[in-house]
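1. how would this look folded up:
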Amino acid sequence: MKKKLLGLAIVASSLSFAQDKTESTASALRFGLKAGLNLSSINADGFKGKAGIYGGIFANIPVGSSVSVQPEVLYNNAGAKVEDMSDVKLNLDYISVPIMIQYNIMPELYLEAGPQFSVAINKEVKTDAGSADVKDLFRNFDFGVGLGAGYYFTNNIGITARYTAGLIDISHNNPNEFIRSQVFQVGLACKF
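-> Next up, the predicted model:
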């Protein structure tokens, strides 16, 4: 009987602590905007990196005193340049949904890691003379893993950096090459 009472007391205290913790962290839920510069490339022969932009919204959800989950919805202008032709660009535009687990080293500095799911909204080769659709050459979906860091100068404004490595073949009907994307992002974040 004493063991049962002790067990119930431990469970009750754990639940009340969890409820207090949930209430205090739920009130710290923050939403925000982020935008910046993409430096992207693909690992195919004859291509090099190109600059693009990204931007979107996020929610920062604390799950502990130093850990939070940050789902995002971003527009990503990725792709690559053709190596010997600086005016020829492969534009791969995505709607990306990264889900980052963030660990605060200090209140204003964090490290993050997590998966990123992306759906293509535009696939084209662009030159000075015009553009051509290459939707049959690339898949509509990309999946990668991101690693990054961020620093908030104030409670609301910070800088972010992230590298996302693609893990799946984004080429379509190309059995000779396993083409992956890679993107380095740097930008600003603003929490509300």
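2. when you work out contacts or count neighbours from here on, use the C-alpha atoms and nothing else.
-> Noted.
3. pretty sure residue 93 contacts residue 76?
-> Yes. Taking contacts as Cα atoms under 8 Å, residue 93 lies within contact range of residue 76: 5.6 Å.
4. and these two? which has more neighbours close in?
-> More crowded of residue 93 and residue 76, by other Cα atoms under 10 Å: residue 76, with 27 against 21.
5. how much space between residue 166 and residue 123?
-> Distance of residue 166 to residue 123, computed by Cα to Cα, to the nearest Å: 17 Å.
6. compare with the first, here's sequence two:
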Amino acid sequence: MNTKRLFGRLAAATLLFSAFSLSAEAQVQTHRVPAYSGRPQARPVYSTRSTSPALTPKIGIRAGVNVSDWSGDAVQSVMDVASFANGAVTKEMKPGFHVGMYATLPISAGFAIEPGISYSEKGAKLVGTVPFPALDFLNARVTATSRMAYIDVPVLAKAYLTPGFYIYAGPQASFLVSNKARVEAGALGFSAYKHDFDVKNQFRTVDFGVVGGLGYQFDSGFGLSAGYDYGLSSLDKNNRFDAQNRVIKASLNYSF
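-> Just a heads-up that it's a prediction; the model follows:
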């Protein structure tokens, strides 16, 4: 065979094979997206968290001072009789304290229910002096104090008027723990007589009332409040006299 003709045929076959291969590769090659050469941009992230504040229940502790008294027909009768003694018998507010805990249960952003329990000192105080001006130098005094201790169980409704500032009100049941009548007598600054009489069995064991007040709760968890307890039940178990508890309270609290 002629050598030139042989090389010509081989060259033609090679060109045909190359053309077929390029055509097949073009058919199976996937489409490629050209690379982006600009500044990279952050993809937006969509959060599923609600933008409304969380309504989280809290517990707390509360303590403060009480200033208590009795009110009612019996107390008024005592003061009417005392007026005939030219001020020899006077009624004074009795100091005390309270301490306890509570739970704040939010219902909405501006309203909550707050049940609690606390130990609270209440009572009343009468002070008698010698009704003779010539003997004023003796400073003779006789004091009778009802020293009552209760377990208070209030259920309060709290309404927030502004962030932190609230008013509250609700019913309260008070369970009598102890009640002692203390009688003291003295003169010239010296105590001549002091004795406690247990009179718990002469008073009702449960006192129902309503409470109300206002307060401010700081973001730190601390808070301040002031309120008033208005007793509805007559204190005497045998209905011999009519008197009800009245208590002014100032408190410091902390919510966890």
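7. what are the boundaries of the strands in the first structure?
-> 30-42, 47-48, 50-62, 67-82, 85-106, 109-127, 130-133, 141-152, 157-166, 181-191 (DSSP state E).
8. dump those to JSON lines, plus distance to residue 175 of the first structure.
-> Output for these, formatted as JSON lines (distance: least, Cα to Cα, whole Å):
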{"stretch": "strand 30-42", "distance to residue 175 of the first structure": "16"}
{"stretch": "strand 47-48", "distance to residue 175 of the first structure": "18"}
{"stretch": "strand 50-62", "distance to residue 175 of the first structure": "25"}
{"stretch": "strand 67-82", "distance to residue 175 of the first structure": "20"}
{"stretch": "strand 85-106", "distance to residue 175 of the first structure": "20"}
{"stretch": "strand 109-127", "distance to residue 175 of the first structure": "19"}
{"stretch": "strand 130-133", "distance to residue 175 of the first structure": "21"}
{"stretch": "strand 141-152", "distance to residue 175 of the first structure": "17"}
{"stretch": "strand 157-166", "distance to residue 175 of the first structure": "18"}
{"stretch": "strand 181-191", "distance to residue 175 of the first structure": "17"}
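9. for residue 24 of the first structure, which of the ones you listed is the nearest?
-> Comparing the strands of the first structure against residue 24 of the first structure with Cα to Cα, the closest turns out to be strand 50-62 (9.4 Å).
10. the second structure: matching residues for that closest one?
-> Aligned using TM-score structural alignment, strand 50-62 of the first structure spans residues 94-106 in the second structure.
11. list the contacts of the matching stretch.
-> The contact list for stretch 94-106 of the second structure (Cα atoms under 8 Å, 6 or more residues apart in numbering) reads 55-69, 112-125, 145.
12. ok, residue 187 of the first structure touching residue 35?
-> Yes. Assessed by Cα under 8 Å, residue 187 of the first structure is found in contact with residue 35 at 5.5 Å.
13. so for these two, which residue has more residues nearby?
-> Under the criterion of other Cα under 10 Å, the comparison of residue 187 of the first structure against residue 35 puts residue 35 first, with 21 against 18.
14. so that one is in contact with residue 188, correct?
-> Yes. Between residue 35 of the first structure and residue 188 there is a contact at 5.7 Å, judged by Cα under 8 Å.
15. tell me the contacts of the counterpart of residue 233 of the second structure in the first structure?
-> Aligned by TM-score structural alignment, residue 233 of the second structure pairs with residue 168 of the first structure. Residues in contact with residue 168 of the first structure (Cα under 8 Å, 6+ apart) are 142, 143, 144, 178, 179, 180.
16. residue 121 of the second structure: neighbour count?
-> Residue 121 of the second structure is flanked by 26 other residues according to other Cα under 10 Å.
17. what's it aligned with over in the first structure?
-> Match for residue 121 of the second structure (TM-score structural alignment): residue 77.
18. if I look at the closest residue in space to that match that isn't next to it in sequence, how far off is residue 184 of the first structure?
-> Among residues not flanking residue 77 of the first structure along the chain, residue 93 sits closest, at 4.6 Å (Cα to Cα, 6 or more residues apart in numbering). To residue 184 of the first structure, residue 93 of the first structure is 15 Å away according to Cα to Cα.
19. now residue 125 of the first structure
-> Distance from residue 125 of the first structure to residue 184 of the first structure, counting by Cα to Cα: 21 Å.
20. how much does stretch 149-160 of the second structure stray from the first structure?
-> Taken over the aligned residues, the distance from stretch 149-160 of the second structure to the first structure averages 0.4 Å (mean Cα distance after the TM-score superposition for the first structure).
21. against the first structure, where does the longest helix along the second structure fall?
-> Ranked by residue count under DSSP state H, the longest helix found in the second structure is helix 3-28. In the comparison with the first structure, helix 3-28 of the second structure aligns to no range at all (TM-score structural alignment).
22. for that helix, name the packing helices and strands.
-> For helix 3-28 of the second structure, there is no helix or strand it packs on, judged by 3 or more Cα pairs under 8 Å, 6 or more residues apart in numbering; DSSP states H and E.
23. gap between it and the chain center?
-> Relative to its chain's centre, helix 3-28 of the second structure lies at 93 Å (Cα atoms, centre = their mean, to the nearest Å).
24. check the mean deviation of the match of strand 50-62 of the first structure from the first structure.
-> Relative to the first structure, stretch 94-106 of the second structure is 0.4 Å off (mean Cα distance after the TM-score superposition for the first structure).
25. quick one: that stretch to chain centroid distance?
-> 8 Å.
26. same question, stretch 127-147 of the first structure
-> Its chain's C-alpha centre and that of stretch 127-147 of the first structure lie 18 Å apart, by Cα atoms, centre = their mean.
27. same question for it: list its buried residues.
-> Residues of stretch 127-147 of the first structure classed as buried: 135, 138, 139, 140, 141, 142, 143, 144, 145, 146, 147 (neighbour count, 16 or more other Cα atoms under 10 Å).
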